[in-house]
Structures are given as structure tokens and as C-alpha cells.
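> For reference, the sequence and a predicted model appear below.
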Amino acid sequence: MIRLEGALYPWRFRLVLLLLALMVGAIVWRIVDLQLIDRDFLQAHGDARSVRHIPIPAHRGLMTDRNGEPLAVSTPVTTLWANGRELQGAAAQWPALAAALGQEPKAFAARVRASAEREFMYLVRGLTPEQGQRVLDLKVPGVYAIEEFRRFYPAGEVTAHVVGFTDVDDRGREGMELAFDEWLAGVPGKRQVLKDRRGRLIKDVQVAQNAKAGKALALSIDLRLQYLAHRELRNALVEFGAKAGSLVMIDVKSGEVLAMVNQPTYNPNNRRSLQPAAMRNRAMIDVFEPGSTMKPLSMVAALESGRWKPTDTVDVYPGSLRIGRYTIRDVSRATGPLDLTGILIKSSNVGMSKIAFDIGGESIFNLMQQVGLGQDTGLGFPGERVGNLPNHRNWRKAETATLSYGYGLSVTAVQLVHAYAALANNGRNVPLSLTRVDHAPDGVQVIPEDVAKIMQGMLQQVVEAPGGVHRAKVPGYHVAGKSGTARKASVGSKGYTENAYRSLFAGFGPMSDPRIAVAVVIDEPSEGGYYGGLVSAPVFGKVMAGALRLMNIVPDDLPPVESQELAVNTGTGGRL
């Protein structure tokens, strides 16, 4: 039957043979096409299953002070990871591996079992290369290493609030590390490797893309001045039992921030027991009523109006002034007429208020706004606050008076020192900078030069005249400044906290050619007094004295040579 059917239908047999031949031909053609002509297809699929790209970390840029001293450097570290599936087959080596990693064996074993189905788990990050190699030498299956970088801060807590820190992935999280993260970070590279189906490395093929290191960043900070300011502020907080404090020093010509310190502070190299409050850069973030440190600015507005001269007097008797429901009082209890310099020396609220009533609150507001109060400083620092400078359509007496002697507005320590820098720079306001400036900017004339120079002389008398703030004096130099004592506003309610003050001092020097401006803010001193002239002025004097000498600025308050020779010849010059 079969032979008969084949003979009857030969075309069916031939059709089957033809189809089989076509199928074989198609397969052969496809093999030739994939192996010889279109080779990229198989290669791409093979690579997708075996070729991997491992990131090459980029070296983060070096951060230095203005003189090249390192403030933040990146050091190579080893990160160990494991393939959880592979590690399950080496349970006998877990105790030795846990000991090498410095981890508790039972907790380590539990973590590995919980990651049994995962192909990636961190074992430990940030080991030194030597520590990482000791672990790898154990030859535990499934344990691998990644090369990374860790940030180290040589100055530690001294520069913590300015420099900031990075996280475990080397990304900026605070301070200048965050503000300039893109500049410092660089671009990671890629390394091409071959891995088997279990993820094990077979061959290191090539570097597909080289890592591009981050750029270096030179800050305006002078590390010598930073250490000096840090030490003196810390000592003041201990001496007066204060809660916190800030100090900012700037170059009045270039606007560069030479030192910025806060207390309490923290060690960015070891943040295990870090308190969140210690991370705040109070000089940039904390706002406060500046008190009597605003009187020189109000006085500048009076002099600029042309209605007042330094020799004009104001009767401050009996040391108090009633305005509606409010009574303005003078702590100094001056009884007679005071000229404008006397009002600053005695820090008379009554005298300043009467001058303010004459010139109006609008003129004081305009002057404060011109010197930068209530505005962004342009530093670009993360979290910086601008404070508050109130403006009113109708300036009532109470609002005018309080603004004139530093209440009803809020500023930061940086804004305060920036305003005094404009006075020191003959009325010219230059933009602030936290990075080194090679060419000083021209700035903007915000106060007439003659008025600024008059105020410089008046503030010099505030420090040097009898009854002045003599604790701010600097041996060998003439300096100028004004103290302030401000009550602390209550948090969450109106009014002020009982027996809670901020002690302030802001000034500049030397008077022959002002170069440095300093502002000191000490929060809630509780022992030995709380007045700015008692608590903050000595810090200003010590820091200014050290800074002027470190910067090799020529003294302008030395006795004449003849007087020195006479003292030596008469034996009053002291022992040699």
C-alpha cells in the first residue's frame, strides 16, 4: 500500500523533501549571517549576559584655605560587599569573616541569612586599604571589594560649620561641600569587565571611561585666624557660662570672610554622637535683634540728613522717655546733655530716640537697607537667612525709636559685620565672599565718605574715651566699635524671655587704614555678667590683636621713639 501510494502521489514526497531542504538552507543561511555577516547581534546578546561596567569613583576636589592649607581631602578607602547567594555556601567561614570585619558573629550570620537571595549586600564601608586586604586574604567565596574615597577634614571642629561634610557616598551634605558639590564632585569613570552567570569576575577587560577628578576650591578662610577665633570664642563661653556663640571676621577691602566660627561645634570626621543643634552655622542661620550695635547706623542717617553735626547735643534727662504705653530707659542713667559721640559712648536709648524722631524712621530704614540688612548676602551658603528689616507706611514714634536702637528688626552675625565693614571701608559696600578673591571688587558707595570717616572717629572714641568700652582695646593699635546687649525674644509667644540676653560687639581696625571688621555674638551668658562691653568686647580685642599681628599690619598706636628711649634710660622700661 505504501509503495502504491508513493507511486500514485510522487509530488507529495518531493514537496516534503523541498521543504526540508528549504528549512536546512534557512538555518545554514542564518548561521552564516550571524557568524560572518551580522556578528553584532550575537556579540551584543553575549555582552549583555557577561559584560558589565563597574563605576570608577572620581577623586573629589581638594578644599583649602586662602593660603593652600588643606581643609578637606579625599583618601582612598575599601568597601567590602558580598553576593548573598555565594556566601551561603561558606557558612563555616562566617565567624572568621565577622571577626575580621569587627562585627558580632551572631548578628552577622543573621544578616547574611536574611540576604540569602540577594546578589549584593554591603559588608562594611570605608575601610583602609590595609584593613580591606586583610579581609580579602581570608579568601571567603562571594566577598568582593570596591575602591571608593572618603573625605577627611584636617582642621576638624575648627572649620566644621564652614566646610561642612559629605555623606557615605561622597556627596556634599552641609556647608561648602554642599554649596560647591558639582564643582568638587568630578565625573565617575567606567571599567569594563566580564562576569559569569553567578556574577563572579572573570576578566578585567579595559577602562571604558576615565574618571575625571573634581576641581580644587580655595576658600577665603585663613586657617590661622580661624584657630585664633575658635579658641577665644570657646574660652569666652566657658568663662561666662554661655549657651552658644558666633564670631565672623571679614576683610573690609575685598569682602572675603577670613574667619567664621560657632560654638557649640562638632567633629566632621566622627559624627556618631553628633547633636543636630551643633551642626548649625549660627553666624549664617541664627537671626537676632542687634540692640545697640545699630546706633552707629542710625547716627549715620542723622549725619547724612544734614540736620545733625557731631557737636550737637541732646538732653537725655532724666534717663527715660515715655511714648504712649511704652517707656524708653537708659541703663547708663546719664543726666546731662550729650553730644552725638557721648550718646554712643553712654549707649543712650533716650538720646538716640530723640534724634530718630527728628530725622524720621524712613531715613534710618533706608540707611540700614543700603548696608545690606534684611537682604541676602550673596554668599550662597545653604540655609542662610536674610533676617527682617521692617518698613512701615506710617512710622509711629514707638517703631521709629525701637528701630533706631536695634529692636524690632533681626539680622545675622554676617549681616552685622558686613554693615560695619561698610563703615570701615569709608562708606563703600563690597560683596562678601567665602572663596578666595584675587582682585578686590569696586563695591558701591552706600554712605558718603565724609560721613563714614566722621563715624569712624566717633566709634574710636567709644572704645578709647573715658567711660568707653576699654575691654575692646588692642595694644599698639587704634580700633573702633560698639557694644550691644539685646534681650532674647520668647519662642512661640510675644515679649522677651526673662533674664536671657545676647551680648554683642562689632568693630574694626586699625584706624589708620581699616582692614578687618569683626562681629562677636554670645548667646545667654549666665555667669559674671551679660553686657556686651563685658562679655563680647574682650573677645573682639583678643581676636583683633592676634589677627592684626598675624597679618603683619603696621601698628598705629605706638608711643613716639623719644618716649621709649627716655623710658629705657630712666629705668621705667621694665627688665630686659
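Thanks, I have the structure now. Fair warning: this is a prediction, and the values are worked out from it, not measured in the lab. Numbering: from 1, shown residues only.

> contacts and neighbour counts: CA atoms only from here.
Fine.

> so K190 sits in a strand?
Yes. Judged by DSSP: H, G, I helix; E, B strand; the rest coil, K190 forms part of a strand.

> Surely it is in contact with P55?
Yes. K190 lies in contact with P55 (Cα atoms under 8 Å); the separation is 4.6 Å.

> List the buried residues in stretch 91-107.
Using 16 or more other Cα atoms under 10 Å as the test for burial, stretch 91-107 gives 94-95, 97-98, 101, 105.

> Which of the helices or strands spans R125?
According to DSSP states H and E, R125 maps onto strand 121-127.

> Go through that strand and flag the buried ones.
Using 16+ other Cα under 10 Å as the test for burial, strand 121-127 gives 121, 123-127.

> and the residue positioned nearest the centre of the chain, what does it touch?
Residue closest to the mean C-alpha point of the chain, counted by Cα atoms, centre = their mean, is V162 at 2.9 Å. Residues near V162 by Cα atoms under 8 Å, 6 or more residues apart in numbering: 175-176, 260-261, 281.

> so it is in which element?
V162 belongs to helix 160-163 when assigned by DSSP H and E.

> one step back: quick one: the residue nearest to the centre of the chain from G408, how far?
29 Å (Cα to Cα, to the nearest Å).

> for S348, same thing?
17 Å.

> Neighbour count: those two, which is higher?
Shown here are S348 and G408; by other Cα atoms under 10 Å, S348 has more neighbours (26 against 19).

> wait, doesn't the more buried one sit right on G336?
No. With contact defined as Cα under 8 Å, S348 does not reach G336; the gap is 11.4 Å.

> overlap in contacts of the two?
By Cα under 8 Å, 6+ apart, S348 and G336 have these common neighbours: V316.

> Show me which of the buried residues of strand 121-127 is closest to T435.
Using Cα to Cα, G126 is the member of the buried residues of strand 121-127 that sits closest to T435, with 29.5 Å.

> Am I right that the closest one is in contact with T75?
No. Look at G126 against T75 with Cα under 8 Å: they stay out of range, at 9.8 Å.

> Spell out which residues are contacts of both of those two.
In contact with both G126 and T75: 149-150, using Cα under 8 Å, 6+ apart.

> who touches V539 in this structure?
Listed by Cα under 8 Å, 6+ apart, the contact partners of V539 are 232-233, 236, 472, 520.

> Please flag which of those sit within helices.
232-233, 236 (DSSP state H).

> Check it against this one:
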Amino acid sequence: MLRLGSPRRRINIGLIGMTFILSIFAGRLIQMQGLDSKVYEAAAADQRQHTEEIPAKRGSITDAKGHELAVTVEAREVSVDPTKVPPPVRAKAAAILAAQLGKSEQEIAAKLARTDTRYQLLARDVDPVVATRLLQARVPALSAKKTYRRLYPAGDLAGTLIGFVGDDGDGLGGIEQAKNKLLAGHDGEQRVETGRDGQRIPMTSSQRTAPVNGQDIRLTIDRDIQWAAQKSVTEQVRKSGADSGTVIVMDVQTAQIIAMANGPELDLNNWRKAPATAYVNKAAADVFEPGSTNKVITAAAALEAREVTPDTVFQVPDNIRCADRVLRDAHAHKAETMTFRQAMAQSSNVGTIMAARKIGSERLYEMLKAFGFGSKPGGGVPGAEAGLLPNYKNWSGSQSCTVSYGQGVSVTALQMASVYQTIANGGVKIEPQIIAGTTDGSGRFVPAPAGKQTRVVSTTTAKEITTMLESAVGAEGTGQAAAIDGYRVAGKTGTANRYDAKLGRYEGYTASFVGFAPADKPRLVVLSVLQNPRNGHFGGQLAAPVFKDVMTFAIKSKKIPPTGSVAPPVRMRAGQ
């Protein structure tokens, strides 16, 4: 007979197997729910939790009176998840989005077709009203993230000085870049729990770190005077056919920059359309040979050394040999007996060389350094350059003469304005200031510290140079076009050969005028420079009228009255 196996044995083996398997499951369950429960709980939370950035609001930039030059307003960043936009509705969605965002339908349609990604940025800096309208249009998977955008209410007013902000929110040039950390503040963040569809899960916990908004910056710029300076120099650039022009207005007593204008200027609301060369603040960064405006430094060195006085008499021909070159005055003339004052008023290169020879190259070099040549001016003006001041030991034979009248040395407009601020301020140089102050966390205005002061020449020397500069604007001077009715004006013309770096040679001219008023109680310095003019080239012809326009506007705007005094009689010619 066939005997069957014992069913008890098979059952026992099955039970043992099932017990083994269940023990594995039980052990795994104990591990997951007991020993490793915190690990899995944290992993699940990480899948649900997402960190959202809370952008900080960028601080404003204002002029000295609080008028906004750069301001931040609320905006939206509009994006879409293409995987959730069904093909049948893409064309309609693209049309709606394109019409509201100001983009082409083709561009939007291409982004909606990118089903290989769950995120496509459609537009930045969208007006919140427009974003709300789009969300109400029920475009699938559309989202609008709160951001900020930068606006420049004054357009191109002081454009290169202020600078602009890029798509990443960082400053790109000017004050926006130089003070980016202060303006930007610190972004906050928020951790929230979301479901598979990306929507926040109600009643779940969240962690929030509040953003710290940026601080506001107040400039020393006066909006109205800046506008007048920019208008005047831009018009003269057009009339003279110049490549560019610059005007700087500076307070004599504080060295605060009231206007820093370039023509043409950068429109900050359309900076993307401008070439990179238009981003440069020429007033602080462009380097040029100053020409005769530099003669005041030669005069200062000679007067301080007591080698000459304003009444020292020179026999001045119209040319002079210096090493291997013959250097000439701007206009041919017979040998003439001139006082040093007359030589300055008529901007004689030869007379200036004669005075420079009395002090030598080393003392002239030291005076140039004392006035700030060859070093950055400080004071926080973004992009300010140091210019070029070769050591006197390396001057060529002819350069030892040409430096005295402003050729063979290079400066910026800001540096040259600072020279005349020093003379007008009784010989005390103050670091130029562009920032009046900032706001602290509570919104309280904190004034910027005053600029560093350094005595460069004596009060007596400064006054003597002032009388010489006043003569330069008088009837016998080259700066007659800078005279202002009712006011005493001191200043100097400059006409220099212009070095063209692209051509590698001297080509064209730099025409300039710089001065201050009232001459007997100086309040404001104004400098005007025109680069490579083609319709005329003398500083007295082109730059002096710009000085007059801007100074006239500025003294009226600042309500600076005439002093009521008249220039004292001075000896202009030998024998008087």
C-alpha cells in the first residue's frame, strides 16, 4: 500500500516558514516605527518642506533734498510649469501671456512647449496688477512670485554716477555697485510644507526669517543744478561737435559735489540698449591732459617758494627752446614785457615756463602731488581714477617744461575741480564728497563724516592766485566769456592737445574752463570740459560759456547774493 506523508509535518514546516517571514516583516516594522522612526519622519518632512526666499527691499537713492533718483517698487516674477499645460490650450495661453507681458507669441509658445522641465521663467519685473490679471485668466500652472524692481524716476539724470541694477539684483556701476551691500540689505527665508502639486498644505508649521531691507542713501547732488549742468554741457557737445563733455559743481567749503554731469548721459531705464562705453562716469574716470588750467599749480609752487610774485616781470617771447623742442604760445606775438599776473591772465605758455624754471622740476612735482595728482581723490566717488603723474626724475627735457602748462601729465575732471576748490578754500584741500548720509535701521538719517582736510598752500598764496584768476576773467584775460554780471568770478581757461589712445598719437583738443564765485567770498566751483570738439577748440570759446550758464543757475538756485565789492586794482602790465 502507498503511504502518504504526515500532513502534520507539512503544516509544521509551513508554519515555521511563515513565522520566519513574518518575523522579518515585524523586525523591519520595529526598525521603521521604533528605532529609525525619527530618520524616516525627517526624510518625509524634507520631501514636503521647501525653502522660499523672501527678498529684501533695496534702499532708495535720493538727491540732497530727498528727491528720489532710484527707487524700488513691488513686482512679480511670472513662471509656468509646461508639463501641466495641455497641448490643445498652449496656443491660447501663449496669446494671453504674450499680450499681457509684452512679448512675442512665438517666444512664449516655445517656453510652453518645453515639457522636459517643470519650470519656465516667462518674465521678470511684472507689474502686480498685470500678474493678478494673468492669474485670473486661468492659464494652467501659472505662478507669480513676489519680487521687487528698480525704477529711475529721473531717467538719465546723473545716470553713470547712480549706476543700475542687473537681473540678479546686484548693482552694476556707480553708486548702485559701490554701495551695493548697504543698499541691498539681507534676504529672508521661509520653510513651508507643500504637497505633490506644489501647493502649500494648510495648517502645517512654517519657519520664517524676516528680511532686512536695504538702507537709503542720500547724495550731495542737487537735482535742479544737476539738470542745468547736464543740459548745458549736452547742448555744447552738440554745437561744438565734441565727443563728450563734463561739468562738475562743487561746494567750496565742504567739497560736496553738487552736480556731476556728463553729456551725453546714460538713460538708466534703458541701460541694456546702451553700449558698455556709455556706463563710464567720465567726470571721475576719464583721464586727459588738462592744459592751461594746470598753470595755477605752477603759480602756487612759484609763489610758495617765494621765487616770484604776481608782479614779477618777465621778458616773454612767443617761443622758447626746451631741450630738443621749441615750445610756443597759442598766439604769435613780439617779445613782450609781462608781469606774472599778465602771463597767467593771457595764458602764456612761455611765461609759465619761465616761472617754472625758477623752482625746478622737483618742487613742481611735489606741488602737483600735494594737489592730488597721481592719486585717487577719495571721498567715495565710484570709479574715480588717479590720473598719471610721472616721477620728475623720469621727465624728458621738454616734459620738464610742458608739465608746467598741463601737457605731459594727466588728470580727471574731478581732480582738477578739487585743485580749484583748494585755491578757493584758502589753500585747504578737502576730499570730494558725493554721499551726504544714510538711514539706519530705524529710518534715522546718519550724516556722512566730513572729508579729510589738508593744507596745500598758505592763505596768502591762495589769495594771490585768486587775484590772478580774477584777472584771467577780466578785460585782458582769455576767460572773458565766463564773466557774470554783478558777481566777481575767478577762473582759468584750458586748451590742450588731446592724446587719442586708439590712434596712439595726439589728435584733437581738450577745451576746459574752471573757476569759482564769488571771487572774494568763494562758495561754488564749476568746471566744464569738452573732449575733441570740432567746431572750435579753445577753452575760452567753448567751455567758458558752459561755466557761465551753470554757475549763473547754481548761484541763483542756492540764493548766493553778490558780495557788492569790486576787484581791487592790480598791476597787469610792467610799468603800471
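Sure thing, it's come through. Every value quoted in this text rests on a predicted model; they were computed, and no experiment measured them.

> sorry, back to before: and the helix holding V162 of structure 1 against structure 2, how far off on average?
Aligned to structure 2 and superposed, helix 160-163 of structure 1 gives a mean residue distance of 0.9 Å (mean Cα distance after the TM-score superposition for structure 1).

> Just give me how far that helix sits from the chain centre.
Distance of helix 160-163 of structure 1 from the chain centroid (Cα atoms, centre = their mean, to the nearest Å) equals 4 Å.

> quick one: the following helix or strand past it to structure 2 mean distance?
Using DSSP H and E, the next helix or strand after helix 160-163 of structure 1 towards the C-terminus is helix 175-179. Compared with structure 2 after the fit, helix 175-179 of structure 1 shows a mean deviation of 0.4 Å (mean Cα distance after the TM-score superposition for structure 1).

> so where's the longest helix in structure 2?
Determined from DSSP H, the single longest helix within structure 2 is helix 7-30.

> Now do that helix: which elements does it pack against?
The helices and strands touching helix 7-30 of structure 2, judged by 3 or more Cα pairs under 8 Å, 6 or more residues apart in numbering; DSSP states H and E, number zero.

> and the end-to-end length of stretch 316-325 of structure 2?
From its first residue to its last, stretch 316-325 of structure 2 covers 17 Å (Cα to Cα).

> Please read the previous query as pertaining to stretch 255-274 of structure 1.
Distance across stretch 255-274 of structure 1, first residue to last, is 32 Å (Cα to Cα).

> May I see the buried residues of it?
In terms of neighbour count (16+ other Cα under 10 Å), stretch 255-274 of structure 1 has its buried residues at 255-269.

> Let me have the buried residues of stretch 91-107 of structure 1 in CSV, extended by secondary structure and distance to G443 of structure 1.
Shown next, in CSV, are the buried residues of stretch 91-107 of structure 1 (DSSP: H, G, I helix; E, B strand; the rest coil; distance: Cα to Cα, whole Å):
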residue, secondary structure, distance to G443 of structure 1
W94, helix, 66
P95, helix, 66
L97, helix, 62
A98, helix, 61
L101, helix, 57
P105, helix, 64
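
> Just give me the closest of those residues to R198 of structure 1.
Taking Cα to Cα as the measure, W94 is the one of the buried residues of stretch 91-107 of structure 1 closest to R198 of structure 1, at 20.2 Å.

> was I right about that closest one contacting A109?
Yes. Checked against Cα under 8 Å, the pair W94 of structure 1 and A109 is within contact range at 6.8 Å.

> before we move on, back to that, could you point out which of the ones in helices among the contacts of V539 of structure 1 is nearest to E527 of structure 1?
Taking Cα to Cα as the measure, E527 of structure 1 lies nearest A236 of these, at 10.7 Å.

> How many residues are close by T335 of structure 1?
So T335 of structure 1, with other Cα under 10 Å, has 13 neighbours.

> Just give me the match in structure 1 for V457 of structure 2.
In structure 1, the residue matched to V457 of structure 2 (TM-score structural alignment) is I447.

> about what we covered before: I'd like to know how far the residue nearest to the centre of structure 1 sits from L550 of structure 1.
From V162 of structure 1 to L550 of structure 1 the distance is 21 Å (Cα to Cα).

> mean deviation of the next helix or strand after the strand holding R125 of structure 1 from structure 2?
Sequence order places helix 129-136 as the next helix or strand after strand 121-127 of structure 1, per DSSP H and E. Its aligned residues in structure 2 lie a mean 1.1 Å from helix 129-136 of structure 1 after superposition (mean Cα distance after the TM-score superposition for structure 1).

> buried residues in helix 129-136 of structure 1?
By 16+ other Cα under 10 Å, the buried positions in helix 129-136 of structure 1 come out as 132, 135-136.

> could you dump these to TSV with distance to D167 of structure 1?
Below are the buried residues of helix 129-136 of structure 1 laid out as TSV (distance: Cα to Cα, whole Å):
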residue	distance to D167 of structure 1
G132	20
V135	24
L136	25
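
> Pick out whichever of the residues you listed sits closest to M23 of structure 1.
M23 of structure 1 lies nearest to L136 out of the buried residues of helix 129-136 of structure 1, by Cα to Cα, at 53.9 Å.

> from what I can see that closest one touches G142, true?
No. The pair L136 of structure 1 and G142 fails to qualify as a contact (Cα under 8 Å) at a distance of 10.3 Å.

> you'd agree D125 of structure 2 is up against A75?
Yes. Using Cα under 8 Å, D125 of structure 2 is in contact with A75, at 5.2 Å.

> shared neighbours of those two, anything?
Residues touching both D125 of structure 2 and A75 (Cα under 8 Å, 6+ apart) are 147-149.

> Now a PyMOL select for only the buried ones of those.
Of the shared contacts of D125 and A75 of structure 2, the buried ones go into a single PyMOL selection, burial set by 16+ other Cα under 10 Å:
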select buried, resi 147+148+149
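
> Lovely, talk soon.
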